[in-house]
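Chemist: Sequence first, predicted coordinates after that:
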Amino acid sequence: MSLPRVLVCLSALLAASCAQTTRTPRSHAAVQPSPFVIAANPLAAEAGASVLRRGGSAVDAAVAMQAMLSLVEPQSSSVAGGAFMTYLDGRSGKITIYDGREVAPAQASPSMFLGPSGRPLPFGEAVLSGRATGVPGVLAMLDLAHRERGKLPWNSLFGDAERTAKEGFIVSPRLARMIRGKFPENSAPDAVAYFSRPGGGLLEAGDRLRNPAYGDFLQRLANQGTAAFYRGSTAARIIARTRAAPLGGTMTMADLAAYRPVKREPLCGPYRAYLVCTPPPPASGVGLLQLLRLLERTDIAKRSAADPQAWFLFAEASRLMYADRDRYVGDPAFVRVNVRGLLDGGYLDQRARLIGNVAGAPPMAGTPPQVDARAPDRTHEPAGTSHFIVRDRDGNVVSMTTTVESIFGTGRMVDGFFLNNQLTDFSFSPTDTEGRPVANAVAPGKRPRSSMVPTILLTSDGQFAGAIGSAGGSAILAYVAKSLVSAIDWNLPMQQAIAVPNLVARGSDFNGEVTKFSPELLAALAGRGVTLKPGVGEDSGVHGVLIRDGQVDGGFDPRREGVVLVLPAL
């Protein structure tokens, strides 16, 4: 797509039609961009920065960071998980989506999460099962991106993580909390063994945790490429572990060998002065764009984080978006997702008019133009995810969200890493009581719907303007939108914007960081029908950046242990 057409899309608000943003090459003679790294863990950020210092690309850094995150933040991501990467080519301005989402095995069935009575399994039972693990995609996706965008050799990108695994790292306060959290996975034998002290008891913050098995695997991954994961002894152990009781799965060696990442065109739509580019289905970029477009139809930009009406508008717009997202979004290879209809201006006008003065019953999904009828969805999306952003010296940018799904995945380990429970991101019930199909039902080879939205922002003339993404399961959309509203509409520095309290409104639930809102604001919200309850799960993990006056305004989520590293321009 040419730059003039992008500008037409921006001015005409045709978000769904701005599917790809290819531009004419730009000159870099005047100013070289400052490379930077933003991640949820300092060791992962430094691994990426080290690659950049050696002249590596943003994708090279992403490979190194994923390897490190799987070690030091195992509650959030894994080399046996999945990811979406939004990539900006610094020279052409083209944005590409790399889809490394897990897929259901060839023998998966729509009823695999139903018990003998035909009712859905309890989530705590399903999440620990072998059936929960999808065919992992993150390594295959990174391999594809590296072959296309890498500068340094693949085998040079794993040294920091391999060394750290063998020498050990200091358990952080956050990891220690997760080890002791009330999550089903913490009862899994593999997790208990891994996180136990030699003399008894669980690891504590400040203890050193070594993982030589993972270090050995990384050495093989570096030397053999992704064949070390998708074929051979590691693959055989993955299959054996997923097929073990309780509720063994159906994954085979053929499923692993057959996995292929997908390159997709981004969904791009305007928000204020920016063009927001984000992944299409099976990710939830359409939900993020819809939420932003609904908020543009309110006066939220004239308000502030201290104004209860701003939060009321945010909550009601969020509930409308989630109703539509939950009903209609699924894997586009299996269900028709009418993105254009969900972002149609007239339809959004109708939806925005549903925002009244008091929050009422949960809103129903709307009926966008030319949409297929779908059943209500009951997908449970736990939080076990991480987001990071990298820009290299050539202006290439990676915005990547990576996940093992729940905290520590299924709690089952192979070669020092946890297996994902990504298939529990499908709806356990494939139909409703009337027999209508659920868009996000299980099917062989299908990718489960994802709430991940690694996003890149452009200026009206096509320049890089920023990037953002978050962890948090289904709440990711609310976390990212809140941070964008805070940074763009309320003009807060990115660090402050991310720190603004979270509020997640979905259906009949209003969850938030209750203790961070003032009693007066909470009372005013309650008077509008929005009674906040404490949030659940691992909370947000927003990492974002805006380019303001040519400077990098980056922020990490203070609810985690992140860092922003800005390197000198070279």
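Modeler: Looks like it arrived, so ask away. Numbering: from 1, shown residues only.

Chemist: Please make it C-alpha for all contacts and neighbour counts, starting now.
Modeler: Fine.

Chemist: Just confirm Arg528 contacts Phe312, I think it does.
Modeler: Yes - with contact defined as Cα atoms under 8 Å, Arg528 reaches Phe312; the gap is 7.3 Å.

Chemist: Compare these two (neighbour count), which wins?
Modeler: Phe312 (25 against 17; other Cα atoms under 10 Å).

Chemist: measure the more buried one to Thr133 for me?
Modeler: 38 Å (Cα to Cα, to the nearest Å).

Chemist: cool, and Leu289?
Modeler: In terms of Cα to Cα, Leu289 sits 30 Å off from Thr133.

Chemist: Structure two is appended below for comparative analysis:
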Amino acid sequence: MKMTRILPALAIVAAALLLILGITASWWRSDTPEPAPFMIAAANPYATEAGAKILRAGGSAVDAAIAIQAVLSLVEPESSGLAGGAFMMHFDPLSGAIEAYDGRETAPMGATAELFLDEEGNPLPFLEAMIGGSSVGTPGVVKMLWLAHEDHGKLQWAELFKPAIKLAEEGFAVPPKLAEAIARDPVLMNMPVAQDYFYRLDVNGERIPAQKGDVLKNPAYAATLKRIASEGEKGFYEGPVAQAIVDAVQNAPARPGTLSLEDFAAYEAKKREPVCAPYREYRICSMPPPTSGGLTALQILGILQNYDLKGMGPMTLTAVHFIAEAEKLAYADRDKYIGDPDFVDVPVEAMLDPAYLEARANRIDASFSMKKAEAGEPVDRRAMNRGLNQPIDKPSTSHFSILDSEGNVVSMTTSVEGPFGSHLMAGGMMLNNQLTDFSFMPEEDGKPVANAVAPGKRPRSSMTPVIVLTKDGDFHAAIGSPGGSRIIGYVTQTLIALIDWDMDMRAAISLPRFIDRNGPLEIEAGTVLEQMTADLESLGHEVKAVPLMSGLHGILVTPEGLDGGADPRRDGNVVTGQP
């Protein structure tokens, strides 16, 4: 009798316990949100997948950047690599801090101001200056990545090189852009090491360039990566890798250089104060000098802040005119005032002063182009007695943007100059020709040029990695591009499309390109902009339709979620996922 009473009671208790456990489990599940998504936009699917693999394993945005750069050095050697340089912007959502990492190459201690002059003191033809050892600067990207990893890395350094090592050993399919670059290069076939890597012999013994889809293996690069992975940054800056680069430079078949092991030992990556300025309701942050990109882009936006671009409408004749005129003004300042801040005084604050930029904006005539802008006179007088730089920037380079699941952001632009840099190859890597970013002429009308060559100096760059924050300090967008001195215009036009014209990232990146570097107004050939030529000429612009190969890769936060874009002009893509 007692047992029959106890059993129902136990059943009731058990049911109650199960109900409580079920409610608790349900509550626990609902209180544990799914990890936030990550996103990567980069110039090659091999690279984006390498970065995604790192993020899926719990790595940080910086961890992913290291893996991406290691792969790009293999699959996009015409544009960037570990024997080149880079600039990285990093955003930490917890502290709200934006950091700027400078991995720009430096001139060897044996470099002189006459590095790119002939015996009569005239500038060398660019191709002659570019090819060979004298154009190679001390590479900076590995030390920059090491520095950033010390600050923000989560995974072990060695883990980050495994995707690139695997690809180098097992081979990768030649992407379309690399195949096109090899086919059109006039020198690569005749360069030692490179000719054996990028070409094969046909049945007649003739060299045939690697075709799209051909499988390339790079055991020399795999060996380099293994050394860097196991020894850290010293694996690049000391020992066999550094020695191989020095030997290639000093024994180059054309214009041997002075790069030495002492230059490698002396190299330092630097953290610099980012340049930031308001634009509409956002805060735009980018790299400071020695790149001219951030400062010049912020000047363009600061000038245009005085005008209603939204009211002008996207890509209208009026909008194109005002943007082009603002670019003329900013590029004029760029060519006079910007160089390596460790060697010359760059009047950054004065160049971004709103009153100065408003005065520059007042020089724009809505009815006619100013043709050629003169540099302004910012209130900082230290930089007044300068000659004009004579820039020769080539449209290579690469950019990627990363947002990890914890909200950390990397916007990084990276380059060997080129295409194919100096065309020298060592350790499985193309060596940069970044020293040709210096002004070939050290003086202009008897005045020193800010960007003249000097030992240990960093050449002025145009790289413009950008991070955009909301007025509350939250991450809004990351963007950047390759393209030589046109990078600044590509990035600025995209920011205007995102902010003034309310475009999504893919639409902003896909816009027809135009840019005025204080010369002719260049418009992208084969686009609807060509229909505007007559009207632009009636406003006094000299219009040139040319190929404009931007390579924009960006991430945008929208109310609906993340929006990424990869430039359709290149081989890149966007990957998103969760750890």
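Modeler: Everything's here; your move. All figures in this text were calculated on a predicted structure; none of them were measured in a lab.

Chemist: Can you pull the TM-score for these?
Modeler: Superposed pair, TM-score by TM-score structural alignment, normalised by the length of the first structure: 0.92. Supporting alignment: 540 aligned residues with a Cα RMSD of 1.7 Å.

Chemist: so what's the residue mapped onto Arg272 of the second structure from the first structure up against?
Modeler: When the first structure is aligned by TM-score structural alignment, Arg272 of the second structure is paired with Arg264. By Cα atoms under 8 Å, 6 or more residues apart in numbering, the contact list for Arg264 of the first structure reads Thr96, Ile97, Tyr98, Asp99, Pro279, Pro280.

Chemist: Now which residue in the second structure aligns to the third one?
Modeler: Under the alignment defined by TM-score structural alignment, Tyr98 of the first structure is paired with Tyr101 of the second structure.

Chemist: isn't that match right up against Lys270?
Modeler: Yes - taking Cα under 8 Å as the definition, Tyr101 of the second structure is a contact partner of Lys270 at 5.9 Å.

Chemist: Counting neighbours, go ahead and name the busier of the two.
Modeler: Each of Tyr101 of the second structure and Lys270 has its neighbours counted (other Cα under 10 Å); Tyr101 has more, 24 against 17.

Chemist: State the distance from that one to Pro288 of the second structure.
Modeler: 10 Å.

Chemist: Kindly report the same for Glu231 of the second structure.
Modeler: From Glu231 of the second structure over to Pro288 of the second structure (counting by Cα to Cα), the distance is 31 Å.

Chemist: Who has more neighbours out of those two?
Modeler: A count of neighbours by other Cα under 10 Å puts Pro288 above the other of Glu231 of the second structure and Pro288, at 26 against 14.

Chemist: Which strand or helix spans the more buried one?
Modeler: Counting by DSSP states H and E, no helix or strand carries Pro288 of the second structure.

Chemist: aligned partner of Ala41 of the second structure in the first structure?
Modeler: So Ala41 of the second structure corresponds to Ile38, using TM-score structural alignment.

Chemist: Ok, Asn408 of the second structure next?
Modeler: Per TM-score structural alignment, Asn408 of the second structure is aligned with Asn396.

Chemist: I'd say that match and Thr86 touch.
Modeler: No - Asn396 of the first structure lies out of contact with Thr86 (Cα under 8 Å); the separation is 10.8 Å.

Chemist: residue contacts, the residue most central in space within the second structure?
Modeler: For the second structure, the residue sitting closest to the mean C-alpha position, by Cα atoms, centre = their mean, is Thr413 at 1.4 Å. Counting by Cα under 8 Å, 6+ apart, Thr413 of the second structure touches 86-88, 397-400, 463-465, 480-482.
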